[in-house]
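>>> Structure for the following, please:
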Amino acid sequence: MTSKPTDETTTSSAVESVTDLERLRDRPDVQFHDETECVDSELFETLEGLDDMAVVGVTNGDGDVLLMRVTEECARKLPTPEVGPGEDYAAAARNWVESQAGLAITLDSLEGVWCHEARLEGTERTTTRAFVVFGATPGVDEDGVVETTAEHPEAHAVGWFAELPDDAAVAPGTRLFFE
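Below you'll find the predicted structure:
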């Protein structure tokens, strides 16, 4: 008898929870990428203070991908909420897309994990930042209309794109949705 991992519960193949990235490392259905680079003290201190990220590739029925600008100044990008220590990556992804883009979504797949380790040059000191990438679809009602969750989404601009714009910000895993 096989049991499901407790950090990744599925219902109708939807991803419900992701909290323990190490449990995903050896799963054959999850791409796991490790990258290490030596950095100077200024960059190390910056990276050390950053949270992990959930990257959400929301694809509609036409194959277009949701990109958004959270503020007027930022570039278009896939939804990318911060995930603090001990938080659930899947819950952060769903909640953020619902509040920022105003869309109900289903997380359909766990596309991969990108772990970036920074080593402070000349030392053994390291800090790691992870990007967990999900594939998702918008929720639709019985008439096939995309379900919204907020009358006034918080994002500055939200749109559907067939191709990745040249000026888009590219988080790890972004290109998976534009192949």
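
>>> Every contact and neighbour count from this point should use C-alpha atoms.
Will do.

>>> and Cys74, how many neighbours does it have?
Using other C-alpha atoms under 10 Å, Cys74 has 12 neighbouring residues.

>>> same thing with Glu179?
By other C-alpha under 10 Å, the residues close to Glu179 number 7.

>>> Ok, Trp96 next?
Neighbour count of Trp96, defined by other C-alpha under 10 Å: 20.

>>> Regarding it, what is its secondary structure?
Judged by DSSP: H, G, I helix; E, B strand; the rest coil, the three-state class of Trp96 is helix.

>>> ok, and the closest non-adjacent residue to it?
The shortest distance from Trp96 to any residue that is not its chain neighbour, by C-alpha to C-alpha, 6 or more residues apart in numbering, is 6.1 Å, and that residue is Pro81.

>>> Another sequence for comparison is provided below:
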Amino acid sequence: MTGIRDPEELRDAPGVEFREQTRVVDETEFETVAAGAEDQSGLVVVGLTSHDGHLLLVDSEYIDGWTLPNGPVGVDEDWAIAADRWCEESIGVPVDVRAPELVVRTETRTESGDESVVGYSVVFGASLLRGMEGSGIGPTDAAPPGSGPDGSGGADGGASTGSGDGATSGDDGPPGPNDIADRPDLEWFTEVPDDAAPGHDALIRFFLD
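Coordinates of the predicted model:
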């Protein structure tokens, strides 16, 4: 799906939940938000789920805690194309990004109420490409689903992604299944982790509930 330039077009779209919220911030924070809005329309988020309901989260170096794959969207950029780009950049392999499922419109206001700026978060669903779930990318029985780097994994402490028998990439080739399985910054979950990034737990819960 492409051609999504204005999230407002999704307000009454079938299968899309549209939420609205308001934030009141001080003048300093408002200036930061307003400056960012000059170059960005908001945040695109991708919920990558397996056939049995596991959700892939990312432990980003930029945010403290587990998040869904996400990234900023430039002004007039196609949201669907941005979703595909940021998801692949986050996990290293292409996936099947589907239609948007949730839009959150956030109006940020000053404490005085004299100024405001609007931004959007557009959340897309996604799945592994055909044949990938059994190749080392998808969840396995190597550890209980939802185990993370906090020591709650299997007996050997391994991640729940498993390594599988899929093809690996060479130093100059594209990422393969084992590149995903061996990455400590990626993990499959069936519950919202205790160490989810601040403000991201609601989006994670959207796919797991």
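
>>> After superposition, what is the TM-score?
Aligned and superposed, the two chains score 0.79 in TM-score terms (TM-score structural alignment, normalised by the length of structure 1); 164 aligned residues with a C-alpha RMSD of 2.6 Å.

>>> about what we covered before: need the counterpart of the residue nearest to Trp96 of structure 1 in structure 2.
The equivalent of Pro81 of structure 1 in structure 2 is Gly71 (alignment by TM-score structural alignment).

>>> ok but its match is inside a strand, no?
Yes: using three-state DSSP, the secondary structure at Gly71 of structure 2 is a strand.

>>> And it, how far from Val25 of structure 2?
Summarising the geometry, the distance separating Gly71 of structure 2 from Val25 of structure 2, computed by C-alpha to C-alpha, to the nearest Å, is 23 Å.

>>> Identify the residues contacting the residue lying closest to Gly3 of structure 2 once chain neighbours are set aside.
Nearest-residue entry for Gly3 of structure 2: Asp78, 5.9 Å, with adjacent residues in sequence omitted and distances by C-alpha to C-alpha, 6+ apart. By C-alpha atoms under 8 Å, 6 or more residues apart in numbering, Asp78 of structure 2 lies in contact with Thr2, Gly3, Ile4, Arg5.

>>> returning to what we had before: number of residues surrounding the residue nearest to Trp96 of structure 1?
Other residues near Pro81 of structure 1 number 21, with proximity taken as other C-alpha under 10 Å.

>>> in terms of contact, does Val44 of structure 2 touch Pro72 like I think?
Yes: Val44 of structure 2 is within contact range of Pro72, at 6.1 Å (criterion: C-alpha atoms under 8 Å).

>>> More neighbours: which of those two?
The residue with more neighbours, out of Val44 of structure 2 and Pro72, is Val44; 26 against 19, by other C-alpha under 10 Å.

>>> so which helix or strand takes in that one?
Under the criterion DSSP states H and E, the helix or strand holding Val44 of structure 2 is strand 40-49.

>>> And the residue nearest to Trp96 of structure 1, how far from Ala75 of structure 1?
Separation of Pro81 of structure 1 from Ala75 of structure 1 (C-alpha to C-alpha) stands at 15 Å.

>>> Next: Gly61 of structure 1.
Using C-alpha to C-alpha, one obtains 24 Å as the distance from Gly61 of structure 1 to Ala75 of structure 1.

>>> biggest strand in structure 1 by residues?
For structure 1, the strand that runs over the most residues, judged by DSSP state E, is strand 105-120.

>>> against structure 2, where does that one fall?
The counterpart of strand 105-120 of structure 1 in structure 2, using TM-score structural alignment, spans residues 95-110.

>>> Which positions in that stretch come out as buried?
Applying a neighbour-count criterion of 16 or more other C-alpha atoms under 10 Å, the buried positions in stretch 95-110 of structure 2 are 95, 97-98, 100-106, 108-110.

>>> name the helices or strands packed onto the helix or strand that the strand holding Val44 of structure 2 is followed by?
Next in sequence after strand 40-49 of structure 2, counting helices and strands by DSSP H and E, comes strand 55-59. With contacts taken as 3 or more C-alpha pairs under 8 Å, 6 or more residues apart in numbering; DSSP states H and E, strand 55-59 of structure 2 sits against strand 40-49, strand 66-67, strand 186-189.

>>> Need the residues that contact strand 55-59 of structure 2.
With contacts defined as C-alpha under 8 Å, 6+ apart, strand 55-59 of structure 2 is touched by 47-49, 65-69, 90-91, 185-190, 207-208.

>>> Can you pick out the residue with more neighbours from Gly61 and Ala75 of structure 1?
Comparing Gly61 of structure 1 with Ala75 by neighbour count (other C-alpha under 10 Å), the higher total belongs to Ala75, at 16 against 10.
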